[in-house]
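A.B. asks: no FASTA, just this:
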């Protein structure tokens, strides 16, 4: 149960880092401060549900898509979150593509580094 909580926290923080990087680097991408937490939760939930679904669909119908499933999932997560959140604006097509790439890179790096450095130190300090 504790491992699940740490894993979920790392996943949410990694997605928050990805969204924050996109918001800081892209001029047309903005998220209201109050909407940020809810946007991270919605984005993460969509990714959690859509990832296995897109994988299953692509294995049957579009095997060429297998290499880009994470990018498709992030794009879909951004799309749904943008539709549901009034406090989030992504901008034009260039911003959509750049945001997908930046969120993917940011969340990938954060999901690799967080468990190694941050959460390991917290777990060691607790013991």
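C.D. replies: Alright, I've got the coordinates. Just so it is clear, the model here is predicted, and its values are computed rather than measured.
A.B. asks: From now on I want contacts and neighbour counts done on CA atoms only, so please keep to that.
C.D. replies: Fine.
A.B. asks: Name the helix or strand for residue 76, please.
C.D. replies: helix 69-84 (DSSP states H and E).
A.B. asks: so residue 78 sits right up against residue 44, yeah?
C.D. replies: No. Contact between residue 78 and residue 44 fails when scored by Cα atoms under 8 Å: they sit 9.7 Å apart.
A.B. asks: Quick check: which helices or strands does the helix holding residue 76 pack against?
C.D. replies: Contact analysis of helix 69-84 by 3 or more Cα pairs under 8 Å, 6 or more residues apart in numbering; DSSP states H and E lists helix 33-60, strand 88-89, helix 93-113 as its packing neighbours.
A.B. asks: In JSON lines: the ones you listed, plus distance to residue 72 and mean neighbour count.
C.D. replies: Below are the helices and strands packed on helix 69-84 laid out as JSON lines (distance: least, Cα to Cα, whole Å; neighbours: other Cα atoms under 10 Å):
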{"stretch": "helix 33-60", "distance to residue 72": "8", "mean neighbour count": "16"}
{"stretch": "strand 88-89", "distance to residue 72": "19", "mean neighbour count": "19"}
{"stretch": "helix 93-113", "distance to residue 72": "8", "mean neighbour count": "18"}
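A.B. asks: and the comparison structure, right after this:
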């Protein structure tokens, strides 16, 4: 149960990191920092939508467009940003066409790296420490 909770926290932290870096790096992508509650909503909604969109997009691509399988992560990230950007209480606005193209890429790359690092640091090491030693 602890590992599952850690995975959820890693996923939320990686979503937050991706969104924050997109705010810092992408013109036209803005987080409303005065509305911290909205940003928390954006993180949770983004993570939920992405966790649903990824398997759905994978299934559709396998059936209808196998060439898209390599881009499923970025497609799911775009869909998640689309939902969050149009959610009035989320506190994220994407205002330019360039931001719509660049933000999913930034969020996807950053969240993938953060997920990988946090998984290695928090989960893999903890799992190895809890596993009985083999002789």
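C.D. replies: Nice, I can see it. Remember, predicted model here, so these are calculated numbers, not experimental data.
A.B. asks: Spit out the contact partners of the residue most central in space within the first structure.
C.D. replies: Central residue of the first structure (Cα atoms, centre = their mean): residue 15, 3.6 Å from the mean position. Contact analysis of residue 15 of the first structure by Cα atoms under 8 Å, 6 or more residues apart in numbering lists 40, 43, 44, 103, 106, 107.
A.B. asks: Where does it sit, in terms of helix or strand?
C.D. replies: Assigning secondary structure by DSSP H and E places residue 15 of the first structure in helix 2-25.
A.B. asks: Buried residues of that helix, list them for me.
C.D. replies: 10-23 (16 or more other Cα atoms under 10 Å).
A.B. asks: Could you do stretch 117-127 of the first structure as well?
C.D. replies: residue 119.
A.B. asks: and the end-to-end length of stretch 81-91 of the second structure?
C.D. replies: 12 Å (Cα to Cα, to the nearest Å).
A.B. asks: So what's the gap between it and the chain middle?
C.D. replies: Centroid separation between stretch 81-91 of the second structure and its chain, computed with Cα atoms, centre = their mean, to the nearest Å, is 14 Å.
A.B. asks: Stretch 53-68 of the second structure now?
C.D. replies: 18 Å.
A.B. asks: in the first structure, what residues pair with that stretch?
C.D. replies: Following TM-score structural alignment, the aligned partner range for stretch 53-68 of the second structure in the first structure is 50-65.
A.B. asks: what does the matching stretch contact?
C.D. replies: Everything outside stretch 50-65 of the first structure that qualifies as a contact, by Cα under 8 Å, 6+ apart, is 66, 69, 70, 73, 76.
A.B. asks: Dump those to CSV, plus distance to residue 113 of the first structure and neighbour count.
C.D. replies: Output for the contacts of stretch 50-65 of the first structure, formatted as CSV (distance: Cα to Cα, whole Å; neighbours: other Cα atoms under 10 Å):
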residue, distance to residue 113 of the first structure, neighbour count
66, 25, 15
69, 22, 17
70, 18, 20
73, 21, 24
76, 25, 18
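A.B. asks: Between those, which sits nearest residue 30 of the first structure?
C.D. replies: The closest of these to residue 30 of the first structure turns out to be residue 76 (Cα to Cα; 17.4 Å).
A.B. asks: just checking, what residue in the second structure corresponds to the closest one?
C.D. replies: Residue 76 of the first structure maps onto residue 79 in the second structure, by TM-score structural alignment.
A.B. asks: Then residue 88 of the first structure?
C.D. replies: Counting by TM-score structural alignment, the partner of residue 88 of the first structure is residue 92.
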